[in-house]
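> show me how the following folds:
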Amino acid sequence: MTQDFTPGTVYGVGLGPGCQDLMSVRADRLIRGATHIAYFRKKGRKGHARSIVEGLLAPGVVEMPMEYPVTTEIPFDDPRYNALLSTFYSRCVAQLIEMSEAGGDVVVLCEGDPFFYGSFMHLYTRLLNRVPVSVVPGITGMSAAWTATGQPITWGDDVLTVLMATLPEAQLAEHIAQTDALVVMKIGRNLDKLRRALVHTEREADAWLIEYAAMTNQRVIPFSEVEESVPYFSIVLIHGNGRRP
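I've put the predicted structure just below:
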């Protein structure tokens, strides 16, 4: 007589902005109890997600690094970019399904929140209806960034817009001009383009740059004082100033 077999669950666990004590209790429990973990990283790097959980993992945990085949080497609008990433995600999903079907739970470490501009989303949609999947939300980097400024990001009826600095300059300027409060991510090599859009909309003086929010090397400065290149973990903010009692 055969017994029903229950596959393991793949957990997408949000780690928050990069500080262990900003993880949720649920995330901490799952990570400490994990027998299998997976995480994204650049080739040749330890991976930021893996670094965040240093010291939390149980002895003997099985690690599955998922190394991106491409990051900035090919423009994201190049057809090769999507093709390479699609193949990469499919390969990662096959490995996760194999682990699940062997009966083991897998914790996938996700920087920030798994459903907010994260790579895990591409695994999640491919895993659905194939193996059990569960998502643990996390504090986003932008939340840590506006908290680091010591100012509320929105008041009353303020409209908050989240932009990727990878957008064309004209689109950046259009959105910046129309919103009350602003978050801009993925700055990096798009810094000069973003600066021109802020100057064009006469909002540069209102903007702040936050580097490594909630991490030990956090830095908060007015955007107008930024002269050099900025690290990947940088966010630009404009605070709303809306209705209040």
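
> hey, let's count contacts and neighbours off CA atoms from now on
Fine.

> can you give me the helices in this structure?
Here the chain has its helices, by DSSP state H, at 25-33, 48-52, 79-101, 120-127, 141-148, 169-178, 191-200.

> check the spacing between the closest residue to residue 48 other than its chain neighbours and residue 156 real quick.
The shortest distance from residue 48 to any non-neighbouring residue, by CA to CA, 6 or more residues apart in numbering, is to residue 41 (7.1 Å). From residue 41 across to residue 156, the span is 39 Å (CA to CA, to the nearest Å).

> got it, and residue 126?
Distance of residue 126 to residue 156, computed by CA to CA: 39 Å.

> the more surrounded of these two?
residue 126 (15 against 11; other CA atoms under 10 Å).

> contacts only, for the residue nearest to the more buried one when sequence neighbours are not counted.
Using CA to CA, 6+ apart and skipping the chain neighbours, the partner closest in space to residue 126 is residue 93 (6.9 Å). Applying CA atoms under 8 Å, 6 or more residues apart in numbering, we find residue 93 in contact with 123, 126, 127.

> from these, which is closest to residue 78?
residue 123 (21.4 Å; CA to CA).

> I'd say the closest one and residue 88 touch.
No - proximity of residue 123 to residue 88 does not meet the contact threshold set by CA atoms under 8 Å, at 10.0 Å.

> settle it for me: which of those two has more neighbours?
residue 123 (22 against 16).

> I'd like to know how far that one sits from residue 133.
Residue 123 is 10 Å from residue 133, by CA to CA.

> nearest spatial neighbour of residue 141, skipping sequence neighbours?
Nearest in space to residue 141, with sequence neighbours left out and distances taken as CA to CA, 6+ apart, is residue 17 at 4.6 Å.

> count the residues that sit near the one you found.
If you count neighbours by other CA under 10 Å, residue 17 ends up with 27.

> hang on, the earlier thing: what about the helices of the chain, which gets the closest to residue 220?
Closest to residue 220 of these, according to CA to CA: helix 141-148, at 7.2 Å.

> and residue 221, what is it in contact with?
Here residue 221 is in contact with 208, 209, 210 (criterion: CA under 8 Å, 6+ apart).

> who wins for neighbours among those?
residue 210 (25 neighbours).

> one more, please, to line up against the first structure:
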Amino acid sequence: MSAPGCLIGVGVGPGDPELMTLKAARLIGAADIVAHFAKAGNDSHARRIAAAHVRPGTVELPLLYPVTTESPKDGADYRERIAAFYAESADRLAAHLDAGRDVVVLSEGDPLFYGSYMHLHIRLAPHYRTQIVPGVTGMAGCWSSAATPIAQGDDVLSVLPGTLPEDQLARRIAGADAVVIMKVGRNLPKIRRALAAAGRLDRAIYVERGTMADGLTMRLSDRPDDRAPYFSIILVPGWVGQP
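Purely as a prediction, here's the structure:
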């Protein structure tokens, strides 16, 4: 009987394939199984980033989300459906691991930072060998695309999900020197109001699809509408009064 395989969480970075690490490329190319998350009916963004490194004939395991909107985390229906999805996905990976196959799970950005891989890791790590390959985070890609220094010295940097209630967003924005707001999407109107309430709207930078060929960077106050894709981030740089 063969030894169980290894679960490998691989960060593929924020979008530009050239930002993948050499280690990520090597492990993807050597994998028995490559798993990737996607919305039903859509291609996996992580799979597109890693496309050049997936060997022809590699067994691929698409993991298709049953729900895709950023619903309130305390919604019972959402929590039940997404928990069942992660449990089922972990079982599918476990079958390959038990057969002695190494499984690479592709993750946009970094696997352990707001990534779906984490939900598989906590279910499987107690039972199988694991390896994590860090990746360039989406926020790092965005502030690099914007060529904007984000924090230095004693600046406090807060990373906030745009799904937070508006009053919490405003309070946390006001209490930080520099801010990154993720999970923008349909939350943009609320985020804009929270930034205004915190007195930070004039410093906010909107970055869409950072590091990608079709990326966009602009002052949020100059954006004429409140539509935003999932791959968008808002930056509020620190550095106020710094030498």
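
> got a TM-score for the two of them?
Here the TM-score for the pair of chains, by TM-score structural alignment, normalised by the length of structure 2, is 0.96; 242 aligned residues with a CA RMSD of 1.5 Å.

> rewinding a little: just send the contacts of residue 93 of structure 1 back as CSV, with distance to residue 233 of structure 1 too.
Listed next are the contacts of residue 93 of structure 1 as CSV, based on distance: CA to CA, whole Å:
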residue, distance to residue 233 of structure 1
123, 23
126, 27
127, 28
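
> what lines up with residue 155 of structure 2 in structure 1?
Superposed on structure 1 with TM-score structural alignment, residue 155 of structure 2 falls opposite residue 158.

> can you give me the first-to-last residue distance of stretch 152-165 of structure 1?
One end of stretch 152-165 of structure 1 sits 22 Å from the other (CA to CA).

> just stretch 157-166 of structure 2 next, same as before
Note: stretch 157-166 of structure 2 ends 19 Å apart using CA to CA.

> and stretch 55-64 of structure 1, end to end?
Terminal-residue distance, stretch 55-64 of structure 1 (CA to CA): 17 Å.

> cool, stretch 90-105 of structure 2 as well?
11 Å.

> structure 1: matching residues for that stretch?
Aligned by TM-score structural alignment, stretch 90-105 of structure 2 falls on residues 93-108 of structure 1.

> buried ones in that stretch?
93, 96, 97, 99, 100, 101, 104, 105, 106, 107, 108 (16 or more other CA atoms under 10 Å).

> those residues: which two are farthest apart?
Maximum pairwise distance in these, criterion CA to CA, is 16.0 Å, between 101 and 108.

> mind listing the strands for structure 1?
Secondary structure of structure 1 (DSSP state E): strands at 10-14, 36-41, 62-67, 106-110, 133-136, 160-164, 181-185, 207-211, 219-222, 234-238.

> how close does the first one sit to structure 2?
Mean deviation of strand 10-14 of structure 1 relative to structure 2 after superposition (mean CA distance after the TM-score superposition for structure 1): 0.5 Å.

> for the third one, same thing?
Superposed on structure 2, strand 62-67 of structure 1 shows a mean distance of 0.4 Å to its aligned residues (mean CA distance after the TM-score superposition for structure 1).

> so what does that strand touch, helix or strand wise?
With contacts taken as 3 or more CA pairs under 8 Å, 6 or more residues apart in numbering; DSSP states H and E, strand 62-67 of structure 1 sits against strand 36-41.

> residue range for the strand it packs on in structure 2?
Matched against structure 2 by TM-score structural alignment, strand 36-41 of structure 1 falls on residues 33-38.

> any buried residues in the matching stretch, and which?
Across stretch 33-38 of structure 2, burial judged by 16+ other CA under 10 Å covers 33, 34, 35, 36, 37, 38.

> can you check stretch 51-69 of structure 2 too?
The neighbour-count check on stretch 51-69 of structure 2 (16+ other CA under 10 Å) flags 53, 54, 60, 61, 62, 63, 64, 65 as buried.

> how close does the last one get to residue 153 of structure 2?
As defined by CA to CA, residue 65 of structure 2 lies at a distance of 41 Å from residue 153 of structure 2.

> the second one now?
Summarising the geometry, the distance separating residue 54 of structure 2 from residue 153 of structure 2, computed by CA to CA, is 41 Å.

> for the third one, same thing?
Summarising the geometry, the distance separating residue 60 of structure 2 from residue 153 of structure 2, computed by CA to CA, is 45 Å.

> also the fifth one?
Summarising the geometry, the distance separating residue 62 of structure 2 from residue 153 of structure 2, computed by CA to CA, is 43 Å.

> list the contacts for the equivalent of residue 123 of structure 1 over in structure 2?
Taking TM-score structural alignment, the alignment pairs residue 123 of structure 1 with residue 120 from structure 2. Taking CA under 8 Å, 6+ apart, we find residue 120 of structure 2 in contact with 86, 87, 89, 90.

> go ahead and build a PyMOL selection from the buried members of those residues.
With 16+ other CA under 10 Å as the criterion, this PyMOL line picks the buried residues out of these:
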select buried, resi 86+89+90
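
> let me have the contacts of residue 120 of structure 2 in JSON lines, extended by distance to residue 174 of structure 2.
What follows is the contacts of residue 120 of structure 2, written out as JSON lines (distance: CA to CA, whole Å):
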{"residue": "86", "distance to residue 174 of structure 2": "35"}
{"residue": "87", "distance to residue 174 of structure 2": "38"}
{"residue": "89", "distance to residue 174 of structure 2": "39"}
{"residue": "90", "distance to residue 174 of structure 2": "40"}
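
> related to what we said a few turns ago, out of the contacts of residue 93 of structure 1, which one sits closest to residue 224 of structure 1?
Nearest to residue 224 of structure 1 out of the contacts of residue 93 of structure 1 is residue 123 (CA to CA; 38.7 Å).

> so residue 129 of structure 2 sits against residue 7, correct?
Yes - Residue 129 of structure 2 is within contact range of residue 7, at 6.2 Å (criterion: CA under 8 Å).

> the more surrounded of those two?
It is residue 7, of residue 129 of structure 2 and residue 7, that has more neighbours when counted by other CA under 10 Å, with 25 against 14.

> what does the more buried one align to in structure 1?
In structure 1, residue 7 of structure 2 lands on residue 10 (TM-score structural alignment).
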